[in-house]
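1. Predicted model, plus sequence, below.
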Amino acid sequence: MSFGDPNNPYGQQQPPQGQPGYGYPQQAPQGVPPQAGYGYPQQGQQPYGVPPQAPGTLQANNGYINVAGLGTVQVATMGRRFGARLIDGLAIGILYAVFSAIGLAGVFGASKSIDDCSGIDPLSPQYQTCVNDAAAQAGGIVAAFFGAIFVFFLITLLYEWLMIAFVGATLGKMALGLKVVKENTGQAPGIGGGFIRWIIPMVGSVLCGIGQLLVYLSPFFDNSGKLQGWHDRAAGTIVVKVK
């Protein structure tokens, strides 16, 4: 059967309408998606010319960040971080009150011992012995008081430093579902990172606590959207929400 044009001197045949042929676009069978042509990225691939997102890259500046090993997680809000700090402060405050009460009880006990010498004749040898004993007792109590303060400082150091270093969270952060991680690995900060993150606010506390307060408020000054404080930047860490 001929499909040629009778006026065509070469007698070239034309394909029937709807059948693929030269000069006609081919249509994919129904239900089968067409294949992408050259120059177009396949589904799931990064578009050509667009670099892949590196760890630590914010997702459209909407509070989510891509962290290696964790995927896309939400940056911890300042409200949650403040709440975690309050819980930690309450726990440390209770501990401080206990140590202070022990120290004050010792000081009052030493004062009472000195008052007990008042009933003895000041010119008698017994009075001098009583005063010496009371002074020795007071000195021991004062030493014990400062020793208790040192132990309290050591406990707070180990609490903040080691828990952040190995767990990535204190009790307050655990309660509010927050975690401190290395920005480039998603792992806990480790000994070095945890210590750097702890020591910077402590150095700031020397200036009547003003420097420490500024460090804790420094995430508000971070224009990257990651809410990194100065101590986080120095340690290479970021605080994220994990639940």
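-> Thanks, I have it. Numbers count the residues shown, from 1 in each chain.

2. going forward, measure contacts between C-alpha atoms and count neighbours the same way
-> Fine.

3. How many residues are close by residue 194?
-> Residue 194 has 25 neighbouring residues, counting by other Cα atoms under 10 Å.

4. Output the contacting helices and strands for the helix or strand containing it.
-> Assigned by DSSP states H and E, residue 194 falls within helix 190-204. Counting contacts by 3 or more Cα pairs under 8 Å, 6 or more residues apart in numbering; DSSP states H and E, helix 190-204 packs against helix 125-166, helix 210-217, helix 230-235.

5. List the contacts of that helix.
-> Surrounding helix 190-204, the residues in contact under the criterion Cα atoms under 8 Å, 6 or more residues apart in numbering are 157, 160-162, 164-166, 210-216, 231-232, 234-237.

6. Dump the helices and strands packed on helix 190-204 to CSV, plus mean neighbour count.
-> Below are the helices and strands packed on helix 190-204 laid out as CSV (neighbours: other Cα atoms under 10 Å):
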stretch, mean neighbour count
helix 125-166, 16
helix 210-217, 17
helix 230-235, 20
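
7. how about JSON lines for those, with distance to residue 82 added?
-> Below are those laid out as JSON lines (distance: least, Cα to Cα, whole Å):
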{"stretch": "helix 125-166", "distance to residue 82": "15"}
{"stretch": "helix 210-217", "distance to residue 82": "9"}
{"stretch": "helix 230-235", "distance to residue 82": "15"}
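
8. Which of the ones you listed sits closest to residue 86?
-> Of all these, helix 210-217 sits nearest to residue 86, with 12.3 Å by Cα to Cα.

9. Select, out of the helices and strands packed on helix 190-204, the one closest to residue 243.
-> Per Cα to Cα, nearest to residue 243 of the helices and strands packed on helix 190-204: helix 125-166, 17.3 Å.

10. Packing partners of whichever helix or strand comes after that closest one?
-> Toward the C-terminus, helix 125-166 is succeeded by helix 171-175 as the next helix or strand (DSSP H and E). Counting contacts by 3+ Cα pairs under 8 Å, 6+ apart, helix 171-175 packs against helix 78-115.

11. ok, and for the helix it packs on, which residues are buried?
-> 80-81, 84-85, 87-88, 92, 96, 99-100, 103, 106-107, 109-110, 113-114 (16 or more other Cα atoms under 10 Å).

12. try it against this one:
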Amino acid sequence: MPASFGRRLSARLIDYVLALIAATLFFILMAVVIVLLTGGAETSDAQGEVWAWLFFFGWGLLLFFYDWLFLVTWGATLGKLVLGIKVTREDGGRLTQGQALGRSAFFCLPQSLPCLGHLLSLMESMAALGEERRAVHDRASGTVVVHARG
């Protein structure tokens, strides 16, 4: 049975909180490393530019790798596991690596675009409110989100 939009959204929010914690810890760690390596001296414009690009594109990449690795390994992200849902092929089988890669790329990578990417992801996810409960990234990758238990 396909999972409800509310359950899917809740799972995604859990995943975002976990990714935000990981990103925050990463940036704190990197800031400490940079201070230790530079002795607290100011960084160059080039270094600042690298950080800006990492900040903008890092979020989408972090979400992509998180989503893809969990889908390939367990068929669900941590948020989905907590809420008892998983991603399967349309026939109910386990995802292929290609399906997991495509699904994760379609949903996560656009989120590297500030504001616009999140809006695009939200809009394409609204398709899961339909009768089939499948978002555009589900249809594009041949997947469905279902209840894992019972």
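-> Perfect, thanks for sending it. Quantities reported herein were computed from a predicted structural model and do not represent experimental measurements.

13. Mind checking the TM-score on these two?
-> Scored against TM-score structural alignment, normalised by the length of structure 2, the superposed chains reach a TM-score of 0.74; 143 aligned residues with a Cα RMSD of 3.3 Å.

14. Which position in structure 1 pairs with residue 147 of structure 2?
-> Residue pairing (TM-score structural alignment): residue 147 of structure 2 is matched to residue 241 of structure 1.

15. show me what contacts its match?
-> Counted by Cα under 8 Å, 6+ apart, residue 241 of structure 1 has contacts 73, 74, 75, 76, 177, 178, 179.

16. Looking at structure 2, which of those hold up?
-> Contacts conserved in structure 2 for the contacts of residue 241 of structure 1, using both residues aligned by TM-score structural alignment, their matches' Cα atoms under 8 Å: 74, 75, 76, 177, 178, 179.

17. gap between the fourth one and residue 67 of structure 1?
-> Counting by Cα to Cα, to the nearest Å, the separation of residue 177 of structure 1 from residue 67 of structure 1 is 17 Å.

18. Quick check: the helix holding residue 194 of structure 1 compared with structure 2, mean distance?
-> Comparison of helix 190-204 of structure 1 with structure 2 after fitting gives an average deviation of 1.3 Å (mean Cα distance after the TM-score superposition for structure 1).

19. tilt between that helix and helix 125-166?
-> With axes from the mean of the first three to the mean of the last three Cα atoms, to 10 degrees as the basis, helix 190-204 of structure 1 and helix 125-166 are set at 130 degrees to each other.

20. Can you point out the buried residues in helix 190-204 of structure 1?
-> For helix 190-204 of structure 1, by 16+ other Cα under 10 Å, it's 190, 193, 194, 195, 196, 197, 198, 200, 201, 204.

21. Pull the most distant pair out of these.
-> Once Cα to Cα is applied, the buried residues of helix 190-204 of structure 1 give 190 and 204 as the farthest pair, at 22.1 Å.

22. For the residue nearest the centre of structure 2, which non-adjacent residue is spatially closest?
-> Nearest to the geometric centre of structure 2 sits residue 63, at 3.2 Å (Cα atoms, centre = their mean). Sequence neighbours aside, residue 108 is the residue nearest to residue 63 of structure 2 in space, at 5.7 Å (criterion: Cα to Cα, 6 or more residues apart in numbering).

23. What's the match for the one you found in structure 1?
-> Checking TM-score structural alignment: residue 108 of structure 2 goes with residue 202.

24. What is the aligned counterpart of residue 132 of structure 1 in structure 2?
-> Counting by TM-score structural alignment, residue 132 of structure 1 has no partner.

25. Check residue 98 of structure 1 too.
-> Match for residue 98 of structure 1 (TM-score structural alignment): residue 25.

26. Could you do residue 159 of structure 1 as well?
-> By TM-score structural alignment, residue 159 of structure 1 lines up with residue 66.

27. measure that match to residue 32 of structure 2 for me?
-> Counting by Cα to Cα, the gap from residue 66 of structure 2 to residue 32 of structure 2 is 24 Å.

28. can you check residue 103 of structure 2 too?
-> Residue 103 of structure 2 is 35 Å from residue 32 of structure 2, by Cα to Cα.

29. Make sure I have this right: residue 179 of structure 1 is in a strand.
-> Yes - per DSSP: H, G, I helix; E, B strand; the rest coil, residue 179 of structure 1 lies within a strand segment.

30. what do we get in structure 2 for it?
-> In structure 2, residue 179 of structure 1 lands on residue 86 (TM-score structural alignment).

31. Could you report the neighbour count for that match?
-> 24.

32. okay but it is in contact with residue 146, surely?
-> Yes - with contact defined as Cα atoms under 8 Å, residue 86 of structure 2 counts as touching residue 146 (5.6 Å).

33. so which strand or helix has the closest residue to residue 1 of structure 2 other than its chain neighbours?
-> Using Cα to Cα, 6+ apart and skipping residues adjacent in sequence, the residue nearest residue 1 of structure 2 is residue 146, 5.5 Å away. Using DSSP H and E, the element containing residue 146 of structure 2 is strand 143-147.
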